[in-house]
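Chemist: pasting a predicted model and its sequence here:
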Amino acid sequence: MDQFIEQLNQWGKDSILQYGLVDTIVIIVLILLTAVIISKLLTRLMIRQNFRNLPIWLKLKKYVMIIITIYSILTLFIPAKTILSPLLASGGIVAVVIGLAAQETVGNLISGFMIITFRPFHIGDLIRVNNGEYVGTVVEITVRHTIIETFENTRVIVPNSQMNTSVLENISDISTAKADFLYVSVAYDTDLEKAIRVLQDVIAAHPDYVDPRSEEEKQQNKEKVIVRVTDFKDSGIELRATIYSNDNSTCFTMLSDLRIAVKKRFDQEGIEMPYPKQDIYIKESIKKEDPQ
């Protein structure tokens, strides 16, 4: 039996196989087992470390493991090794040729890895690209492109090379409340102190309003809602109230609610909200009588 195994092991050695047939089979099994074990360990590590964009990393890990496994097995065969060695030796030239032929694609892939690694934004973040060229929520990040869902419910596919060179404002990446402004105009004969007080009461009563004051400012009885007189318009005096909320979408809805509530409260308090209007006076012409 031992002699048969030895003869079988000598089959193909030094002609097709780098090692004997039996040795080659054993090595292939060990390579596959090692690849499976390493793959599972890496998957557990990524999940335990709570990797951002986990599906992309898992896919990348899968491709890398497949390439390494196939290469390791092919090197056991002399013809394959003979072909692979010159290819690896000329890898620099091949890389230059491929880089020139697929410069844009490679650029997108590299930019994708940069975005995944340095994480300037994440899935679910609200971002503004190039001062408003694209504004929306990040719904998908791949190694080639980033998909942004706009407020118009459309999806914009932006190449990662462009995302990597663009000016990005991550609106979601903040540790404090989101601030916005509510503008209201009142007539010139309005009691401004009363109008400001009513405006503050309406805003502070909204359930989504976030109190921006620190504990020290609360002890000092500073105003919960800041209202300023910002301009003298043609029709009235402009007031600006600063609105704080947890996020952009909440603030948008809250501003709509507040406009309705302010209008109703001003009507109850007799505070006039002016609008452009014109009074036209018609001057009667007096026809002079003819002296003749």
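Modeler: Sure, I can see it.

Chemist: from now on I want contacts and neighbour counts done on CA atoms only, so please keep to that.
Modeler: Fine.

Chemist: pretty sure residue 139 sits against residue 148.
Modeler: Yes: between residue 139 and residue 148 there is a contact under CA atoms under 8 Å: 5.9 Å.

Chemist: between those two, who's got more neighbours?
Modeler: residue 148 (26 against 15; other CA atoms under 10 Å).

Chemist: okay, now the one to match up with it:
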Amino acid sequence: MTDFWNTNKQIIIYAIIVVAVVLVLRFLTKKFHDWLERRWRQKHIGEEPSTINLTQKILNALWIVLGFMALAFIFIAKEQYEVATQNFYLVLYLGIVAVITLVVASLVQTWFKRSIKEKIKDEQDPTSYKFLRYLAIFSVYFIGAILAILAFPSLRGIAQTALGGAGVLAVVAGVASQEALANLVGGIFIISFKPFKIGDIIKVDSTMVGTVTDITLRHTVIRNYENKMIVIPNSVINKEKLINYDLGERMCCEWIEIGISYGSDIDLAKHIMREECEDHPNLMDHRSELDKYNNKKKVIVRVIRLEDSAVTLRAWAWSASFTDAFVLKCDVLESIKKRFDKEGIEIPFPHRTLVLKKEQLESLVLKN
């Protein structure tokens, strides 16, 4: 036993030191994690410190991997020490880059989240901050990935090219036709020129109407009135002609169209439509002072089409917003239908005339 100790004394001491260092590093990581977690929970009540937990897991895994790599020096030949040392420092470098990248991304995320809350609290538009948050976090991870690539000699040329000014231009020119870059540029245009912002009600087409909830680097998210989330790529929405009900004046004019039969009283039908619209609480008086002086009606009703079996009437009703206008239209259509039934105004439905040949008519008679 004594001979074994004397022969392997240095190796045993080295192994004990490596294990002890790993345990100490894990212990310090645990203490530091607990301290950060307590501070986080004090400042962010009800939120889980996911970044802090992930950082702890990465560090603990890093200490174990480095410990095994350090112990591996016991079993390899001295000629391999140089390569093993390079690998050791490579893993250490990658671990440090990963941790720093994660921490910086978390700090950026926290700062933007706080700024967005302050903007919302002050009733200011947070759209730019929400978009820049995605851009900043993407940049942090991009730089972290480049720094990690620099550790590999075979890939170092790619990283240096991407970080250089000419390299950036080359990358941009190379992928300019790709959809990813088109979406990114589209998002930047949306934030810069502000055709809409978060919280606006927009209509892209008849199936995509709702409130803008988010604008990311890739897409815009709209919550429709069925509470469904519609995800539209920025490159697509940038090309579309859309209606923004909250851009500029929010007042909205709703067209209420109803067809009546040719035998119905047009004047009475127009009077009923006007009355029902004016009685609705969502109706707004859009008349100018001159219109009021000239006794112009609040709601204009006109004949707009003479169709095959109906005379189409349209009422122009104004409301404070798109939502109020939609409610007004639904309520007024119902109340007008009930009034028409009471007053004898007929709403025509399609008629179809069938012409039967003599033989067909005789066969039907025989069957019956």
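Modeler: Good, I have the coordinates. Just so it is clear, the structure is predicted and the values come from calculations on it, not from any experiment.

Chemist: who's in contact with the counterpart of residue 349 of structure 2 in structure 1?
Modeler: Under the alignment defined by TM-score structural alignment, residue 349 of structure 2 is paired with residue 275 of structure 1. Shown in contact with residue 275 of structure 1 (CA atoms under 8 Å, 6 or more residues apart in numbering): 235-236.

Chemist: let's see 10 Å
Modeler: Residue 275 of structure 1 sits next to 185-187, 234-236 when contact means CA atoms under 10 Å, 6 or more residues apart in numbering.

Chemist: tell me the spacing between it and residue 164 of structure 1.
Modeler: 47 Å (CA to CA, to the nearest Å).

Chemist: neighbours around the nearest residue to residue 121 of structure 1 once chain neighbours are set aside, how many?
Modeler: Spatial nearest neighbour of residue 121 of structure 1, chain neighbours left out: residue 170 (6.6 Å); criterion: CA to CA, 6 or more residues apart in numbering. By the criterion of other CA under 10 Å, residue 170 of structure 1 has 16 neighbours.

Chemist: just tell me what residue 170 of structure 1 corresponds to in structure 2.
Modeler: Per TM-score structural alignment, residue 170 of structure 1 is aligned with residue 244.

Chemist: verify the contact between that match and residue 203 for me.
Modeler: Yes: contact criterion CA atoms under 10 Å: residue 244 of structure 2 and residue 203 qualify, at 6.5 Å.

Chemist: which neighbours do those two have in common?
Modeler: Taking CA under 10 Å, 6+ apart as the contact rule, residue 244 of structure 2 and residue 203 both touch 209-211.

Chemist: among the contacts of residue 275 of structure 1, the buried ones, what's the PyMOL command?
Modeler: Command for PyMOL, covering only those of those found buried under the criterion 16 or more other CA atoms under 10 Å:
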select buried, resi 185+186+187+236
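
Chemist: sitting in strands, which of the contacts of residue 275 of structure 1 do you find?
Modeler: Using DSSP state E, the subset of these located in strands is 185-186.

Chemist: save the contacts of residue 275 of structure 1 as TSV, and put in distance to residue 159 of structure 1 too.
Modeler: Formatted as TSV, the contacts of residue 275 of structure 1 follow (distance: CA to CA, whole Å):
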residue	distance to residue 159 of structure 1
185	44
186	48
187	51
234	47
235	48
236	48
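
Chemist: can you match the contacts of residue 275 of structure 1 up with structure 2 and say which hold?
Modeler: Compared against structure 2 with both residues aligned by TM-score structural alignment, their matches' CA atoms under 10 Å, these retain 185-187, 235-236.

Chemist: give the contact list for residue 139 of structure 2.
Modeler: Residue 139 of structure 2 neighbours (CA under 10 Å, 6+ apart): 105, 133, 145.

Chemist: what is the nearest of the residues you listed to residue 88 of structure 2?
Modeler: Nearest to residue 88 of structure 2 among these: residue 145, at 19.3 Å, using CA to CA.

Chemist: around the counterpart of residue 194 of structure 1 in structure 2, count how many other residues there are.
Modeler: Under the alignment by TM-score structural alignment, residue 194 of structure 1 pairs with residue 268 in structure 2. For residue 268 of structure 2, the count of nearby residues is 14 (other CA under 10 Å).

Chemist: all good on my end, thank you.
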